[in-house]
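> Here is my input; please provide its structure:
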Amino acid sequence: MRIKRSLATALTAAALTLLTAPVADARAAAPGTEAAVAPAAVPAPDGFLYAWEHPHAGGFHCKWSGPNGNWAGCQNKVSDIWNNGFPGRAEDVKLFRGTSWSGSWVCLHQGHSIPDLGAHGLRFFGPGEGQGEPVNDRIGSHLWVDAC
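Here you go, the predicted structure:
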């Protein structure tokens, strides 16, 4: 009985590790080039939040290393997002529905990527205008925060 219990505990811990690990998503180093990262490797953090117009790094993209209160060219046009920020202080990103960090928000943890926001179904959950709306094509600003 002890062996079964130990095996069940080990399998549960392994499953939780897999389910909570950051998404490994090899991204292109520069527009128009192939990704130089093996599919099983996780790219090293570079301190940027990346956003693309279309799912799976398609179309034009924007990137930021700090907070931005007005996404301008990317505002309400993003279907793929990736937090490749540095771990530690200000590692998570709050994505806001409106400009100037207004409206409802949702959080993207350090190292996480959602390559297809439309298919994922993520919705704004923080209090404010836009709460409950899908995040796909509806982000207006972001802040780097210590934790969400």
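> C-alpha from now on. contacts and neighbour counts both.
Will do.
> For Leu49, which three-state class applies?
strand (DSSP: H, G, I helix; E, B strand; the rest coil).
> does the closest residue to it other than its chain neighbours count as helix, strand or coil?
Leaving aside its sequence neighbours, Leu49 sits nearest to Asn83 (C-alpha to C-alpha, 6 or more residues apart in numbering; 4.6 Å). Three-state assignment for Asn83 (three-state DSSP): strand.
> Ala15 versus Asn83, what's the distance?
23 Å (C-alpha to C-alpha, to the nearest Å).
> go on, Phe60?
For Phe60 relative to Ala15 (C-alpha to C-alpha), the value is 36 Å.
> higher neighbour count, the two?
Phe60 (14 against 11; other C-alpha atoms under 10 Å).
> quick one, what contacts that one?
Taking C-alpha atoms under 8 Å, 6 or more residues apart in numbering, we find Phe60 in contact with 52-54.
> cool, Asp92 as well?
83, 85, 107-110, 144-148.
> The chain: strands as residue ranges?
Taking DSSP state E to define them, one finds strands in the chain at 48-54, 58-64, 80-84, 92-96, 105-108, 113-114, 141-145.
> and the angle from the third one to strand 58-64?
Okay, so that is strand 80-84. For strand 80-84 against strand 58-64, the angle by axes from the mean of the first three to the mean of the last three C-alpha atoms, to 10 degrees is 30 degrees.
> and strand 80-84, how far from the chain's centre?
4 Å (C-alpha atoms, centre = their mean, to the nearest Å).
> Does anything pack onto that strand? Which helices or strands?
strand 48-54, strand 113-114 (3 or more C-alpha pairs under 8 Å, 6 or more residues apart in numbering; DSSP states H and E).
> To check against the first, give me the structure of this:
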Amino acid sequence: MRVRSRLLTYLSAALMLTGLTFAVTPTVAQADACRLGVICGEVKNETGRVLYARYKDSDTGPWQVRQLNPGQKLGGCSLSGCLDIDQVEIPAGCVARVSVGGNERYFPMGWDRFSSGAYVRVLELKCRDGRVYAWENIWNDENTGGLSCSWPEDDYNWGDNCGNFRNRASAVQNNGSVTYNNSVNLYYHTDHTGAWACLGPASVWRDMRWNYFSWGAGRDGYTYSINDEVASSKWVRSCGTP
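The predicted model follows:
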């Protein structure tokens, strides 16, 4: 169902006229009590690259970052104590195929939260694979993306892949080539019509409530939030190309 915030539209109108978007800093994750007898968050790196994981000792404390080498697991309880891992960082320009409690899904680039007590295996990195990825929910410290879909080519309706993803996306990542500047246009209507937003290569919008159809002045959807509004997509060499 389409949901539009008129208040956000009017507040952001000046920014939209210049084609700019902005993002809100995610809220701070809360630390969970992790002790023997309580399941603590764990993450295992099954890729061939060094990753990083982080946690907090308290709600108000700073993030503690740990290196996560290929084949290494962090978190859980041992004779030396307990460690509750909260987030894992996926390298820029990559998405990760992961297993969360045995269920496979995709994580976008950047720091990704997983539910308290989850056992996460980072199985594979897909870097600059020429696809645009979308998630049905926002990604922040309270939400973890949900179902996802991806497209390697121009798509006219976002309606025949992964069931029907048209007007459902709340987070999106351009996993295209930086070398060839593979930007992607996200359109308000099917068939690459209406106003559009443009996401550059190796970039992610984790909360599309704060991104807008900032190109195509005078067309349907111009200045609207793109959250739950993307109906088609097309690869372009530079933003501004309809």
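> So after superposing, what's the score?
Overlay of the two chains. TM-score (TM-score structural alignment, normalised by the length of the first structure): 0.72; 120 aligned residues with a C-alpha RMSD of 2.4 Å.
> hmm, back to that, which of the helices and strands packed on strand 80-84 of the first structure sits closest to Leu95 of the first structure?
strand 48-54 (10.5 Å; C-alpha to C-alpha).
> buried set for the closest one?
48-54 (16 or more other C-alpha atoms under 10 Å).
> What is the aligned counterpart of Tyr10 of the second structure in the first structure?
When the first structure is aligned by TM-score structural alignment, Tyr10 of the second structure is left unaligned.
> If we go by neighbour counts, what in the one helix or strand Tyr10 of the second structure maps to is buried?
Using DSSP states H and E, Tyr10 of the second structure falls within helix 6-11. For helix 6-11 of the second structure, burial by neighbour count (16+ other C-alpha under 10 Å) applies to Thr9.
> out of the contacts of Asp92 of the first structure, who's nearest Glu129 of the first structure?
Using C-alpha to C-alpha, the contacts of Asp92 of the first structure come closest to Glu129 of the first structure at Cys107, 15.9 Å.
> residue contacts, the aligned partner of the closest one in the second structure?
Residue pairing (TM-score structural alignment): Cys107 of the first structure is matched to Cys198 of the second structure. By C-alpha under 8 Å, 6+ apart, the contact set of Cys198 of the second structure is 183-186, 215, 239-240.
> now these as TSV including distance to Asp154 of the second structure?
What follows is the contacts of Cys198 of the second structure, written out as TSV (distance: C-alpha to C-alpha, whole Å):
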residue	distance to Asp154 of the second structure
Ser183	12
Val184	9
Asn185	9
Leu186	10
Trp215	18
Cys239	15
Gly240	17
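> Buried by neighbour count, from the contacts of Asp92 of the first structure: which ones?
Here, 16+ other C-alpha under 10 Å leaves 83, 85, 107-110, 144 buried among the contacts of Asp92 of the first structure.
> Spatially, which two of those residues are the most separated?
Checking these with C-alpha to C-alpha, the most distant pair is Gly85 and Cys107, at 13.2 Å.
> Could you dump the helices and strands packed on strand 80-84 of the first structure into JSON lines and include distance to Thr33 of the first structure?
Below are these laid out as JSON lines (distance: least, C-alpha to C-alpha, whole Å):
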{"stretch": "strand 48-54", "distance to Thr33 of the first structure": "15"}
{"stretch": "strand 113-114", "distance to Thr33 of the first structure": "20"}
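> Which among these is found nearest to Asp137 of the first structure?
That would be strand 48-54 among these, by C-alpha to C-alpha, at 8.2 Å.
> Could you tell me the angle between the closest one and strand 92-96?
Using the same axes, to 10 degrees, strand 48-54 of the first structure lies at 40 degrees relative to strand 92-96.
> ok and strand 48-54 of the first structure relative to strand 141-145, angle-wise?
Relative orientation of strand 48-54 of the first structure versus strand 141-145 (the same axes, to 10 degrees): 150 degrees.
> Mean per-residue distance, strand 48-54 of the first structure versus the second structure.
Superposed on the second structure, strand 48-54 of the first structure shows a mean distance of 0.4 Å to its aligned residues (mean C-alpha distance after the TM-score superposition for the first structure).
> packing partners for that strand?
Using 3+ C-alpha pairs under 8 Å, 6+ apart: strand 48-54 of the first structure touches strand 58-64, strand 80-84.
> just those: most buried one?
Neighbour counts (mean count of other C-alpha atoms under 10 Å) averaged over each of those peak at strand 80-84, with a mean of 24.
> Leaving out chain neighbours, which residue sits closest to the counterpart of Ala28 of the first structure in the second structure?
Counting by TM-score structural alignment, Ala28 of the first structure corresponds to Ala96 in the second structure. Nearest non-adjacent residue to Ala96 of the second structure, counting by C-alpha to C-alpha, 6+ apart: Leu125, 4.5 Å away.
> contacting residues for the one you found?
Leu125 of the second structure neighbours (C-alpha under 8 Å, 6+ apart): 47, 94-97.
> Please point out which parts of the helix ranked longest in the first structure sit buried.
Secondary structure of the first structure per DSSP state H: the longest helix is helix 2-20. Within helix 2-20 of the first structure, no residue counts as buried by 16+ other C-alpha under 10 Å.
> Just tell me which of the helices and strands packed on strand 48-54 of the first structure ends up closest to Ser6 of the first structure.
Of these, nearest to Ser6 of the first structure by C-alpha to C-alpha is strand 80-84, at 36.1 Å.
> ok, average deviation of that closest one from the second structure?
Mean for strand 80-84 of the first structure is 0.4 Å (mean C-alpha distance after the TM-score superposition for the first structure).
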